[in-house]
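Peer 1: Based on what follows, work out the 3D shape:
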Amino acid sequence: MTQLESQWVVGFVDGEGCFFIGLNKNPEMTLGFQVLPEFCVVQHRRDEQILYALKKFWGFGVVRKNHGDRLCYRVRGITNLNKTIIPFFEKHSLKTKKKIDFLKFRKVLQLIENKQHLTIQGLLEIDAIRLEMNTGKSKKKLILIDGKLDLIDI
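Peer 2: Alright, predicted model coming up:
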């Protein structure tokens, strides 16, 4: 496979990429929840070479099974997201509505960088942003009841 070019990567991510914020219960975390930012691109197994080309393009990330016959290229490391993925898409702007998710994703990473995910207010702000991303696909919302955080179905 030939070397990928930046504008091709932008177009491909516009069509096939996802900026996602996971929120999981984790009793080992200060507030009992872990924020998991993730950039991923999903493809059918027959096109797995493009996922490996993306991994080579950025120099990090993993290619893993996703669902059924689909694979995904995934980046979860905060350092790689902050130092490479975010600056790349700041320099090479997305063209579709995915840009809105990218800007929200960047905001969450800034909140994490500023340690806001370690405060109740910051975690609630991150959750509010998360719920607005990816056309609101999340089925759970973080709430504060009697000073304690919990995820509820919505």
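
Peer 1: from here on, contacts and neighbour counts on C-alpha atoms
Peer 2: Fine.

Peer 1: now the strands: where do they sit in this protein?
Peer 2: Secondary structure of the chain (DSSP state E): strands at 17-25, 33-44, 62-65, 70-75, 140-145, 148-153.

Peer 1: who touches the fifth one?
Peer 2: To tie it back to what came earlier, the one meant is strand 140-145. For strand 140-145, contacts defined as C-alpha atoms under 8 Å, 6 or more residues apart in numbering pick out 124, 127, 131, 149, 150, 151, 152, 153, 154.

Peer 1: Can you flag the buried ones in these?
Peer 2: With neighbours counted by 16 or more other C-alpha atoms under 10 Å, those contain buried members at 124, 127, 131, 149.

Peer 1: thinking again about what came up before, looking at the contacts of strand 140-145, spot the one nearest residue 100.
Peer 2: Within those, proximity to residue 100 (C-alpha to C-alpha) peaks at residue 131, which comes in at 13.0 Å.

Peer 1: For that closest one, which non-adjacent residue is spatially closest?
Peer 2: Counting by C-alpha to C-alpha, 6 or more residues apart in numbering, the nearest residue to residue 131 once its immediate chain neighbours are dropped is residue 138, at 6.2 Å.

Peer 1: re the thing from before, export the contacts of strand 140-145 to CSV and append columns for distance to residue 40.
Peer 2: As requested, those are arranged in CSV below (distance: C-alpha to C-alpha, whole Å):
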residue, distance to residue 40
124, 24
127, 19
131, 18
149, 28
150, 27
151, 24
152, 26
153, 25
154, 25
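
Peer 1: how about this one, so we can line them up?
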Amino acid sequence: MNLNKMFKTINNLKLLQFLVLLTISFYFFHSTENDAFLACSVIFIHLYFTTGFLDAECCFSITIRKNLKCNIGWSIGLTFSMALHKKDLSLLKSIQESLESIGSITKHNKDSIRLQVTSKKDLAIIIKHLEIFPLITQKFPDYLLLKQAFELYSNKEHLTIQGLKKLVAIKSAMNFRFIKWIKKSLSWCETCN
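Peer 2: The predicted model follows:
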């Protein structure tokens, strides 16, 4: 990273901090007992705020499941998700709107809701956003791994044994606990043992 880019990132962080405080202030000073105002409106949020919130709350995952209907016997899923308390529905809707209305918001459990993105088209929007407004925390390496998996998926490499092996390696880098399970399940894969 060159010096100019580093200073630009620092200035963007200051802007991000200001926008976070502004948005939180707006949320608390305009909420009512029943949140009717917030439920009917979408809060404008700056795209740097969206990235900052993603940095704090989102999750990237790669799912590899045994599926005998697939030619190679395994299916692949890429997921972006973010769960918040149900009282933050309007904020989650605003984040969804700032990302071109991608994915769907569903009930996650008793007190939380989740924005989940699994379609190739919507994942491409997330990747495009994070290329312009990059993550700055330790979540960035996981994003790079998801992006790499997305490229394999987009090029249909996941439909081959070699592509599956690459995805196993990427997923293993995202979550070390996965290694034991995959070694047991993919005993036929000599590069996994």
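
Peer 1: picking up where we left off before, out of the strands of the first structure, nearest to residue 111 of the first structure?
Peer 2: Smallest distance to residue 111 of the first structure across the strands of the first structure (C-alpha to C-alpha): 10.7 Å, for strand 33-44.

Peer 1: for the longest helix belonging to the second structure, packing partners?
Peer 2: When the second structure is parsed with DSSP state H, its longest helix is helix 3-30. In terms of contact count using 3 or more C-alpha pairs under 8 Å, 6 or more residues apart in numbering; DSSP states H and E, helix 3-30 of the second structure is assigned the packing partners helix 36-40, helix 47-57.

Peer 1: switch to 10 Å and redo it
Peer 2: Under the contact criterion of 3 or more C-alpha pairs under 10 Å, 6 or more residues apart in numbering; DSSP states H and E, the helices and strands touching helix 3-30 of the second structure comprise helix 36-40, helix 47-57, helix 89-98.

Peer 1: Just tell me the aligned range of it in the first structure.
Peer 2: When helix 3-30 of the second structure is aligned against the first structure using TM-score structural alignment, it corresponds to no residues at all.

Peer 1: Next, the angle helix 89-98 makes with that helix.
Peer 2: Comparing the axes of helix 3-30 of the second structure and helix 89-98 via axes from the mean of the first three to the mean of the last three C-alpha atoms, to 10 degrees yields an angle of 140 degrees.

Peer 1: tell me which residues in helix 3-30 of the second structure are buried?
Peer 2: Buried positions in helix 3-30 of the second structure, judged by neighbour count with 16+ other C-alpha under 10 Å: 13, 16, 19, 20, 23, 27.

Peer 1: now the angle from it to helix 47-57?
Peer 2: Taking the same axes, to 10 degrees, helix 3-30 of the second structure and helix 47-57 form an angle of 80 degrees between their directions.

Peer 1: rewinding a little: with distance to residue 76 of the first structure added, can I get the buried ones among the contacts of strand 140-145 of the first structure in TSV?
Peer 2: Conversion of these to TSV gives the following (distance: C-alpha to C-alpha, whole Å):
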residue	distance to residue 76 of the first structure
124	21
127	18
131	19
149	24
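
Peer 1: In contact with residue 125 of the first structure, which residues are there?
Peer 2: By C-alpha atoms under 10 Å, 6 or more residues apart in numbering, the contact list for residue 125 of the first structure reads 108, 111, 116, 117, 119, 142.

Peer 1: Map it onto the second structure.
Peer 2: Aligned counterpart of residue 125 of the first structure in the second structure: residue 166 (TM-score structural alignment).

Peer 1: what's residue 6 of the first structure in contact with, if anything?
Peer 2: Each residue near residue 6 of the first structure by C-alpha under 10 Å, 6+ apart is listed here: 12, 57, 88, 89, 91, 92.
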